[in-house]
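Visitor: give me a 3D structure for the following:
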Amino acid sequence: MNLFADIRSAVVDALGRMTAEGLLPSGLNLSNVAVEPPRDAAHGDMATNAAMVLAKPAGKPPREIAEGLAARLMDDPRIEGADVAGPGFLNLRLAPAVWQGVLRQVLEAGTGYGRSDIGAGQKVNVEFVSANPTGPMHVGHVRGAVVGDALSNLLAFAGWNVTREYYINDGGAQVDVLARSAYERYREAHGLEPEIREGLYPGDYLIPVGEALKAKYGDSLLDKGEQVWLADVRDFASAMMMQMIREDLAALGVRMDVYSSEKALYGTGEIEAAIEELREKGLIYEGTLEPPKGKEPEDWEPRVQTLFRSTAHGDDVDRPVKKSDGSWTYFAPDIAYHYNKVKRGFDQLIDIFGADHGGYVKRMKAAVSALSNSTVPLDIKLIQLVKLWKNGEPFKMSKRAGTFVTLRDVVEMAGADVTRFIMLTRKNDVALDFDFDKVLEQSKDNPVFYVQYANARINSVLRKARDAGIVVDDATLLAADHSGLAHPAEQALLKKIAEWPRLVEIAARNNEPHRVAFYLYELASDLHGLWNRGNDELQLRFIQEDVAVSQAKIALARSVGVVICTGLGILGVTPVEEMR
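Guide: Prediction:
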């Protein structure tokens, strides 16, 4: 189904023939041989770097390899031209019938077109969001949630067995702060003035928690020391916050498979077991770290700590796992949590963190490498900041949250579909501007509108065709004669559709769901371009007087619609059939 992979196979076969004929040495590594769209469409339909990457190991000039390869590829009826360019690049031109055959693949496969098995059923754990259970999620969590969910969809579409996981950071001091903040709202529910002192969470979202505490405990906790109520209020408030977080995620269309608790690691022996595993590998020792960079000697107090020899697995410095007072560092439970994922049998781990976790990447990768004996790769995606704008100005903070704009604020103002698409219009490690005015405007500059409008136009064509009495079910369109789709604008659209399976595999292999959003915008642009040309060139319009010609052209439009709907599905966006 992947035309680029099919042509690459033809290139590999031709290279095999050259080897058999003694023109190339045996044993050449062909893994870097690629077939891809050329940078300039004027150069051809596809290009291969085969001669360039094989010249040195083969001990031959690249042009000599390219010319021999071109001659053999011309035996393939799908290839109309094979031209050597520059030092040895090979540009290929395919027969129009090859591109027209793409429509058959799309209409036969439907939304399965582009689906891949490159994941081979491997188990991958995608951990994302993982916000502290201390309040509603903010706009930064929106982007992480969208990237994680879209990546999970993409990997599943490409053949991986995906588990979406949320790690509840409920083991630190922040949940004690939550409990104290909730207790003040509990006092408020009894008509007392809450003391929201510095360091507590000021958001109004804790008012319902205080009221719920009153309903459960009555006045039994009033005027009691926190040694009486802290643990109970902490668990109660954390549970209510997690319910709020689940509802926020649902509003964005995100549902997790697993929720794991950091607190559950304490007192169960899991942290101790993970550290002992590292100790048995000779990676735990007692030592003193060098002063951090930028610290003056008088500001640094050296102390003996229990350290993980993370430098043995690619980190810059060794990392403490136990403090000098005997308590675990924040890193220790994270090691145990990832060890738990390794023991659960995942073949690959992906963590999606906020940009402020940049210094955490190497140490976490080192821990997973050590615990899995370098068999389980960990990919960590850092999510850069989202800047909100409205009316040309930075969008102000949410009163409900107290200090930030919430996920629910964004979804209620822009809608889940718009929010999800826009969050994927930049690579995860690039900052993103989210302008509420621009993301809702109907223009080419608004990518989600532009893609949705393309799908709406396609559905408009289908409705008008039916109204005109033209049969346009997929079986009929599949049987149509597509050979007349020879205009350069139509061919360009066919070629873009053919890129979809290749795009899926590249995006999945690199864990980059934003590539899908980019591709959909380009595909929509090609569809709009053909549509607009039809305003002046009547032969390019999708509905013609000749029914058979109409059905061939509508098959092209329908195929674009299938790919758009499939791609939007991966992004978690609902396609629209009509713009209002």
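
Visitor: for the rest of this, base every contact and every neighbour count on C-alpha atoms.
Guide: Will do.

Visitor: same for the helix or strand residue 52 falls within, what does it pack against?
Guide: Under DSSP states H and E, the secondary-structure element containing residue 52 is helix 50-58. Here helix 50-58 touches helix 62-73, strand 89-94, going by 3 or more Cα pairs under 8 Å, 6 or more residues apart in numbering; DSSP states H and E.

Visitor: tell me the most buried of these?
Guide: strand 89-94 (a mean of 22; mean count of other Cα atoms under 10 Å).

Visitor: what residues does that strand touch?
Guide: 38, 43-52, 63, 66, 70, 78-85 (Cα atoms under 8 Å, 6 or more residues apart in numbering).

Visitor: gap between stretch 413-420 and the chain center?
Guide: Distance of stretch 413-420 from its chain centroid, counting by Cα atoms, centre = their mean, to the nearest Å, is 17 Å.

Visitor: here is the second sequence; please produce its structure so I can put it next to the first one:
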Amino acid sequence: MAENLFATTRNHVVEALRQIVPDLPDAVLSRIEVTPTRDPSHGDMATNAALLAAKPARRKPAEIAAALAGALAALEGIDSAVAAGPGFVNITLSADSLRAVLPAVLREGIAFGDGAVGAGTRINVEYVSANPTGPMHVGHCRGAVVGDALANLLTKAGFAVTKEYYVNDAGAQVLALAWVVYWRYLEALGTKMPEAEFEALVPGGALQYRGEYLIPVGEALAARHGGALADADRRPLPEERWLDLVRDFSLDWMLRAIREDLALLGVRHDVFTSEREILARGVADEAIGRLDAAGLLYEGVLEPPKGKMTADWEARPQTLFRATQFGDDVDRPLRKADGANTYFANDIGYHGDKIARGADVLVDVLGADHGGYVSRMRSAVAAIAPSYSDRPVAFEAVICQIVHVLKDGQPVRMSKRAGTFVTLRDLLDEVGRDAVRFTMLTRKPDAQMEFDLDLAVAQTRDNPVFYVQYAHARCRSVLRAAAENGGFGAVDAASLGAVPLGSLQAEPELALVRRIANWPRVIEGAALAREPHRVAFYLNDLASDFHALWNRGRDDATLRFLQDAEPEATRARLALVEATATVIRSGLAVLGVEPVEEMR
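Guide: Here you go, the predicted structure:
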């Protein structure tokens, strides 16, 4: 596992501070940070240690900072440490300390940056979980990419991750799907039944999911069963004669299509959990029973929701969960007046099932319309976890906001196949998987974003996926040219990992080394914050540093990567180039994006 220079320096800071201020509480020491300086002229790193220690030590921050700077400056590998501002210490590492990162990168390959901060903690990341009633659309796409990249990130940081998809196959929406497929089935048999006439048969009197994507489902149903699901005149049979069969057929078809879409996006889950199956096992009733045994249920009547007129509200006695004891705004109904479980009760049962399977942390990646769901689910997990596990269990949510698709500067609103929205297939066909995945990670998930189809395929600096892949392609072109030259020896990673690096002294070269050295810290911080977009930001910065060095070489011959007159210096630069390409590949692997060997 690669050395994290920031973690190593932090250890030095903590040990030095313990000597200066003995008996500091662990709560203070745990908050000490060592971070990159915003201004390179201030050094490589800065620490807030003196500021944190001042109050418990009853000493001035500047006094502690001065003593800490003196202790750090005496350590091998640190060129200087200077007290600054109200109590910070700026640290400058020796060039040898920085350059020592490159052999580690070349030795470990894309595993460089793998961390142990997760310590094997078992995290269940549930994402996508789209209702199996239609094609995946661009909204699902963002959650799929964010969830998948987050799971990859957590794995790289040392967590034990399960990627899960929850199949909502038990609700009324699945029955509504079956009715529409049956209508399309009758059409496939040649029965041109007017929509209004068919709707009169449908419970609730309305057809949902009218998109053309269900036409082939009806045709496939007709191909398999012929006219067996209709009467002799190919008219509808009573629903008890066909509903279960058509529902199961439709679900199988839609889930197969969803899996295909996810595979095209590069998303593969470890577990697909059927809502119908786990409810049949009684998980919801079991969870309700556990809450009841803990004294957390009561029979009561809820206040009307805010904004409801009294005349619109019918007070009904229900089984309520004391959610307010666990931080929720109101107590929540788990059973309706007729004794049926609420959707929330089913969700509690499902999360209890995940805990029973061994999860220590439950992460739900949710759509923009689920913001109000978070506090109630967090309270439920806090309430039920002790009855399922003797370990602490946490619930977290990542909310993915709406994506607006643009082409030629105008909103793209429809797909003929889906009827009302842009499908994932549309998006992939237009710009390709790599552009979709990288672009979806160029904004924080909780920020709305515009996905510009033209920008996603543009070969310009403004297109982040192109900019990063171009940096990798440039790295590979340098290494190919060196191999073809033949005068610089072997240019594989193992050979370059053994070359002397002392000639890497120019500031643009060292800036690139510093960026590479920051990679393990980025992984650790992004994983702990559950923010995979930080990886995309980092890759853009790394690519920028590399492109800057490339461009400097055009103006300054001494910075060119390949110099026939200086084979040893060239080999050192090739080590830097190979390390840069390796870290780009490492980051792209987290994002689920393929590196490219050359741009075409």
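
Visitor: could I get the TM-score for this pair?
Guide: The TM-score (TM-score structural alignment, normalised by the length of structure 1) is 0.97; 577 aligned residues with a Cα RMSD of 1.3 Å.

Visitor: TSV for the helices and strands packed on helix 50-58 of structure 1, including distance to residue 390 of structure 1?
Guide: TSV is the format used below for the helices and strands packed on helix 50-58 of structure 1 (distance: least, Cα to Cα, whole Å):
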stretch	distance to residue 390 of structure 1
helix 62-73	55
strand 89-94	48
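
Visitor: spell out which residues sit in contact with the aligned partner of residue 121 of structure 2 in structure 1, please.
Guide: Counting by TM-score structural alignment, residue 121 of structure 2 corresponds to residue 122 in structure 1. Each residue near residue 122 of structure 1 by Cα under 8 Å, 6+ apart is listed here: 159-161, 346-348.

Visitor: and if we set it to 10 Å?
Guide: By Cα atoms under 10 Å, 6 or more residues apart in numbering, the contact list for residue 122 of structure 1 reads 156, 159-162, 345-348.

Visitor: filter those to the buried ones?
Guide: 156, 159-162, 346-348 (16 or more other Cα atoms under 10 Å).

Visitor: any chance of those in TSV, with distance to residue 356 of structure 1 and secondary structure too?
Guide: Converted to TSV, these look like this (distance: Cα to Cα, whole Å; DSSP: H, G, I helix; E, B strand; the rest coil):
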residue	distance to residue 356 of structure 1	secondary structure
156	28	helix
159	32	coil
160	29	coil
161	29	strand
162	26	strand
346	26	coil
347	27	coil
348	23	strand
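
Visitor: what about residue 40 of structure 1, neighbour count?
Guide: 9 (other Cα atoms under 10 Å).

Visitor: from residue 427 of structure 1, how far off is it?
Guide: Per Cα to Cα, to the nearest Å, residue 40 of structure 1 is found 24 Å from residue 427 of structure 1.

Visitor: so who does the equivalent of residue 476 of structure 1 over in structure 2 touch?
Guide: Correspondence of residue 476 of structure 1 to structure 2, assessed by TM-score structural alignment: residue 495. Applying Cα under 10 Å, 6+ apart to residue 495 of structure 2 gives the contacts 103, 106-107, 489, 571, 575.

Visitor: pull out the buried residues from those residues.
Guide: If we count by 16+ other Cα under 10 Å, the contacts of residue 495 of structure 2 have these buried: 103, 106-107, 571, 575.

Visitor: relative to residue 419 of structure 2, which of those residues is nearest.
Guide: residue 106 (50.7 Å; Cα to Cα).

Visitor: wouldn't the closest one be in contact with residue 516 here?
Guide: No: counting by Cα atoms under 10 Å, residue 106 of structure 2 does not reach residue 516; the two are 11.6 Å apart.

Visitor: who touches both of those two?
Guide: 112, 576, 579-580, 582-583.

Visitor: make a markdown table out of these and add secondary structure.
Guide: Converted to a markdown table, these look like this (DSSP: H, G, I helix; E, B strand; the rest coil):
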| residue | secondary structure |
| --- | --- |
| 112 | coil |
| 576 | helix |
| 579 | helix |
| 580 | helix |
| 582 | helix |
| 583 | helix |
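
Visitor: which one of the buried ones among the contacts of residue 122 of structure 1 sits closest to residue 445 of structure 1?
Guide: residue 156 (30.5 Å).

Visitor: the counterpart of residue 527 of structure 2 in structure 1: neighbouring residues, count only.
Guide: Aligned by TM-score structural alignment, residue 527 of structure 2 pairs with residue 508 of structure 1. For residue 508 of structure 1, the neighbour count with other Cα under 10 Å is 26.

Visitor: next SSE downstream of the helix or strand containing residue 508 of structure 1?
Guide: Following DSSP H and E, one finds residue 508 of structure 1 within helix 500-509. Downstream of helix 500-509 of structure 1, the next assigned helix or strand under DSSP H and E is helix 514-533.

Visitor: which positions in that following helix come out as buried?
Guide: For helix 514-533 of structure 1, by 16+ other Cα under 10 Å, it's 514-517, 519-528, 530-531.

Visitor: okay then, goodbye and thanks.
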